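Q: Mind looking at a prediction? Sequence and model below.
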Amino acid sequence: MPARTHLSAIVGTGAIANAHASALRAAGDRARLVAVVDIEHDRARAFADEHGVPRVYPSLAALLAREAVDLVHLCTPPRQHTPLAIECLDAGVTVLVEKPPALSLAEMDELVAAERRSSAHVATVFQHRFGAPAVRLRRLAAAARLGRPLLATCATLWYRDDGYFAVPWWGSWDSEGGGPTMGHGIHQFDLLLSVLGPWREVRALAARRARAVHTEDVSMALVTFESGAVATVVNSLVSPRQTSALRFDFERATVEVEHLYGYTETDWTMTPAPGHEDVLSWWADAGPSSPSSHEGQVTAVLDALDRGDPPPVTGADARNTMEFIAALYASAFTGLPVRCGQIAPGDPFYRRMDGTGAPWAAVAAP
């Protein structure tokens, strides 16, 4: 039996909230979902009835005033993530927030500052980090078992038609913070960054090719890492054959994964370099397998809470990914390379991801 059962609440009962509810249910006695919050009472009530949640609240403030919860899951639209996460931290409640955790580096730093003054913690949902193959790859890379990382490719090629953007807050800098770079490819390149470590420089472009939105619908980046490795990152919402793909070329092996919205063990392959066939045994010596999922990350969060540790992915981890996004947009919109640490307070791309403005801002949408 676990040392304690962690009482949880979900704020925002849209589609992604179902993944959180399922992950909490899979945790068994380790967690109990005791309340949900949504400004639309009927939707919240229907969600609560479906998942067997006893109480419904109209606001986070009402929840925090009445419930002694250990963990809040933020599943609201992105614009609300930072203020609601800070509200949780100020109340001493740990919060697991859906991506992106903030709409800008400025907001991200406000969130990190709130965590520093709180007894609680903030973690961001990046569930692709938690599948067994990704954990294994990071372990092998960190131990240099695969040799030096040389080259990587990261592609999130998805398709969203005009009807998708009928949701008012999608495709807007003010409410979503960006296009596929911010809201879709973020999972793939967060996993890329978690494997390859600190990045040094980004050279990028972004374009609005087909969708009547304020943000980009395509972006591309060339990335240099502190290790010397180089990578390409492509994010798209205009690609009819959808795929999510990562490839890592190390000195001794190529490791690849291709999936769509979540991988399993069978989606990964390893190809040894000539003379290095022994790497296959290291890859095969995997132990229990698990897919990328909210369940995997929620389990890791509960493990951390049991130990009294900050849950993964920490504010500092998420900030690294957010800074990469800001650098990509800054490079794309200025035409200049952007180095890690370059975007500081006072830089227009620190306050907003579109910074000085998208090049197409004054042009009619296609």
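A: Nice, thanks for sending it over. Numbering: from 1, shown residues only.

Q: From now on I want contacts and neighbour counts done on CA atoms only, so please keep to that.
A: Will do.

Q: now stretch 283-297, how far from the chain's geometric center?
A: Mean-position distance between stretch 283-297 and its chain equals 18 Å (Cα atoms, centre = their mean, to the nearest Å).

Q: List the buried residues in stretch 133-146.
A: Within stretch 133-146, the residues scored as buried using 16 or more other Cα atoms under 10 Å are 133-134, 136-138, 140-141, 145-146.

Q: what about the helices in the protein?
A: 15-26, 41-51, 60-66, 81-90, 105-116, 132-142, 173-176, 180-183, 186-196, 279-284, 294-307, 315-334, 348-351 (DSSP state H).

Q: Which residues are in contact with residue 340?
A: By Cα atoms under 8 Å, 6 or more residues apart in numbering, residue 340 lies in contact with 199-201, 323-324, 327.

Q: swap in residue 276?
A: By Cα under 8 Å, 6+ apart, the residues touching residue 276 are 252-253.

Q: Now do residue 89 against residue 227, distance only.
A: For residue 89, the distance to residue 227 equals 35 Å [Cα to Cα, to the nearest Å].

Q: Against that first model, consider the following:
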Amino acid sequence: MPDPLRAALVGAGHIARNAHLPAVHALAGAVELVAVTDADAQRAAAFAAEHRVPRAYADLSTLLDKERPDLVLVATPSATHAAITIQCLEADASVYCEKPLCASLAEHDAILAAERAGGGWCVPVFQWRSGSAARHLRDLLAAGTLGPPLLALCHTLWYRGPDYYAVPWRGRRDTEIGGATTTQGIHAIDLLLWLLPDWAEVTAGIATLDRDLETETVSMAQVRFASGALAGLVSSVLSPAERSSLRLDCRHATVQLEHLYQYDNADWTLTPAPGRPDPWAPPADEPASHTTHLARTVARLRDGSQPEDTAEDARRTVEFLTALYKSALTGAPVSRGGIGPDDPFYRSMWG
């Protein structure tokens, strides 16, 4: 077996402590955490001491120079992701970066250029793709077992109150990038577009209701796919009765997912159309989690193959989110492929 990947962690906050660190611990023998850095050097040192990380660094440049990690886990505020990712790729490290990966299509394309020029891969953390039920559904759709998709509903109805937005970088366009759509709804949106990748046009509206923020607290969108299928999307941080849901109505069956932040097979149901067989039989029960997603990523990196989820593939989601904001801010539908380098929305989701 190859040696464990030597991993470094950038960011020592909540998501690092509660998602990335448990995932690394669960993969002992495949990946080992050798160093951590944070914008607050004291917090990095305290994190290293508490969690027995061998070394803490005051800055990323020194960490990369001294450690030469195989993999860097990025768990920092949203607007820092692109620059950190590019710096790590230029140091020939692979990157496992929290969502949103970047603030614009321009930043995304810069990440792709750095990835092509370097020796590592950029893997966005889209852990909802990793659950065994979602992978089974994708296989059924690809095989045509369910018939053509006709209608999709994708809802992220979460609640984020004053305590959440008390963190200084949240709720600001320059630091959080976006609100309910790019910070919360992105998980379900990416899952939908991973299952049905041929989106063609989006018409959207956003609003900042009941919170004193720069970013949106609710968005709604109608999506048309190249196949003719339609989808309705709602993302909210104003919903005390929280839930995440995805529904696909295909010719031969309806498939539904109801959960909150992490699902397993029990959260999915398939209802066949009258007279149709029930093909629902996921081969395993792997939850959609950082641990599952990182395990699949590490396995590919250790055998020298391309990760399943790449920055190239994730561009579809970034382009869609950009188009959603452009539609909402201009009041017009936006087609896929319509935002090029000369468009102000290419360099900022807010135009």
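A: Thanks, I have the structure now. Nothing here was measured: the structure is a model prediction, and the numbers come from that model.

Q: State the TM-score obtained for the two superposed chains.
A: Once superposed, chain against chain, the TM-score is 0.97 (TM-score structural alignment, normalised by the length of structure 2); 350 aligned residues with a Cα RMSD of 1.1 Å.

Q: rewinding a little: may I see the helices of structure 1 arranged in a markdown table, with distance to residue 151 of structure 1 as well?
A: Formatted as a markdown table, these follow (distance: least, Cα to Cα, whole Å):
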| stretch | distance to residue 151 of structure 1 |
| --- | --- |
| helix 15-26 | 33 |
| helix 41-51 | 44 |
| helix 60-66 | 45 |
| helix 81-90 | 34 |
| helix 105-116 | 28 |
| helix 132-142 | 13 |
| helix 173-176 | 31 |
| helix 180-183 | 21 |
| helix 186-196 | 10 |
| helix 279-284 | 18 |
| helix 294-307 | 28 |
| helix 315-334 | 18 |
| helix 348-351 | 28 |
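
Q: looking at these, which is closest to residue 341 of structure 1?
A: For residue 341 of structure 1, the closest of the helices of structure 1 is helix 315-334, at 8.1 Å, according to Cα to Cα.

Q: In space, what's closest to residue 57 of structure 1 - neighbours in sequence excluded?
A: Of all residues not flanking residue 57 of structure 1 in the chain, residue 37 sits nearest, at 4.8 Å (Cα to Cα, 6 or more residues apart in numbering).

Q: Would you indicate which residues of the longest strand seen in structure 2 are buried?
A: Identified as the longest strand of structure 2 according to DSSP state E is strand 238-250. With burial defined by 16+ other Cα under 10 Å, the residues of strand 238-250 of structure 2 counted as buried are 238, 244-250.

Q: What lines up with residue 312 of structure 1 in structure 2?
A: Using TM-score structural alignment, the partner of residue 312 of structure 1 in structure 2 is residue 308.

Q: burial count for the residue nearest to that match when sequence neighbours are not counted?
A: Leaving aside its chain neighbours, residue 308 of structure 2 sits nearest to residue 297 (6.9 Å; criterion: Cα to Cα, 6+ apart). Residues lying near residue 297 of structure 2 (other Cα atoms under 10 Å) number 21.

Q: relative to its centroid, which residue of structure 2 is most remote?
A: Each residue of structure 2 has a distance to the centre, and by Cα atoms, centre = their mean the biggest one is for residue 275: 37.5 Å.

Q: if we can go back for a sec, confirm for me that the residue nearest to residue 57 of structure 1 is in contact with residue 46.
A: No. In this structure residue 37 of structure 1 lies outside contact range of residue 46 using Cα atoms under 8 Å: 11.7 Å.

Q: Between these two, point out the one with more neighbours.
A: Taking other Cα under 10 Å, residue 37 of structure 1 and residue 46 do not tie; residue 37 has more neighbours (28 against 14).

Q: related to what we said a few turns ago, the residue nearest to residue 308 of structure 2 -> structure 1?
A: If you follow residue 297 of structure 2 across to structure 1 using TM-score structural alignment, you land on residue 301.

Q: Please enumerate residues in contact with stretch 226-244 of structure 2?
A: 149-160, 180-181, 184-185, 188-189, 198-200, 210, 217-224, 257-261.

Q: Straight-line length of that stretch, end to end?
A: Taking Cα to Cα, stretch 226-244 of structure 2 runs 25 Å from one end to the other.

Q: likewise stretch 281-295 of structure 1?
A: End residues of stretch 281-295 of structure 1 are separated by 28 Å (Cα to Cα).

Q: For it, what is the distance to the chain centroid?
A: Its chain's C-alpha centre and that of stretch 281-295 of structure 1 lie 20 Å apart, by Cα atoms, centre = their mean.

Q: middle-most residue in structure 2, spatially?
A: residue 126 (3.5 Å).

Q: how much space between the counterpart of that one in structure 1 and residue 291 of structure 1?
A: Per TM-score structural alignment, the equivalent position to residue 126 of structure 2 in structure 1 is residue 126. Here residue 126 of structure 1 is placed at a distance of 13 Å from residue 291 of structure 1 (Cα to Cα).

Q: and what of residue 102 of structure 1?
A: Applying Cα to Cα, the value for residue 102 of structure 1 to residue 291 of structure 1 is 26 Å.

Q: Between the two, which is the more surrounded one?
A: residue 102 (27 against 21).

Q: Report the contact partners of residue 105 of structure 2.
A: Neighbours of residue 105 of structure 2 in contact, by Cα under 8 Å, 6+ apart: 315, 318-319, 322, 346-348.

Q: my bad, should have said residue 318 of structure 2
A: Neighbouring residues of residue 318 of structure 2 by Cα under 8 Å, 6+ apart: 104-105, 108.

Q: I figured residue 195 of structure 2 hits residue 138, correct?
A: Yes. Applying Cα under 8 Å, one finds residue 195 of structure 2 in contact with residue 138, separated by 5.6 Å.

Q: Distance of the closest residue to residue 138 of structure 1 other than its chain neighbours relative to residue 183 of structure 1?
A: What sits nearest to residue 138 of structure 1 in space, not counting adjacent residues and going by Cα to Cα, 6+ apart, is residue 195, at 5.3 Å. Using Cα to Cα, residue 195 of structure 1 is found at 20 Å from residue 183 of structure 1.

Q: tally of neighbours for the closest residue to residue 145 of structure 1 other than its chain neighbours?
A: Nearest non-adjacent residue to residue 145 of structure 1, counting by Cα to Cα, 6+ apart: residue 279, 7.7 Å away. Residue 279 of structure 1 has 19 neighbours, counted by other Cα under 10 Å.
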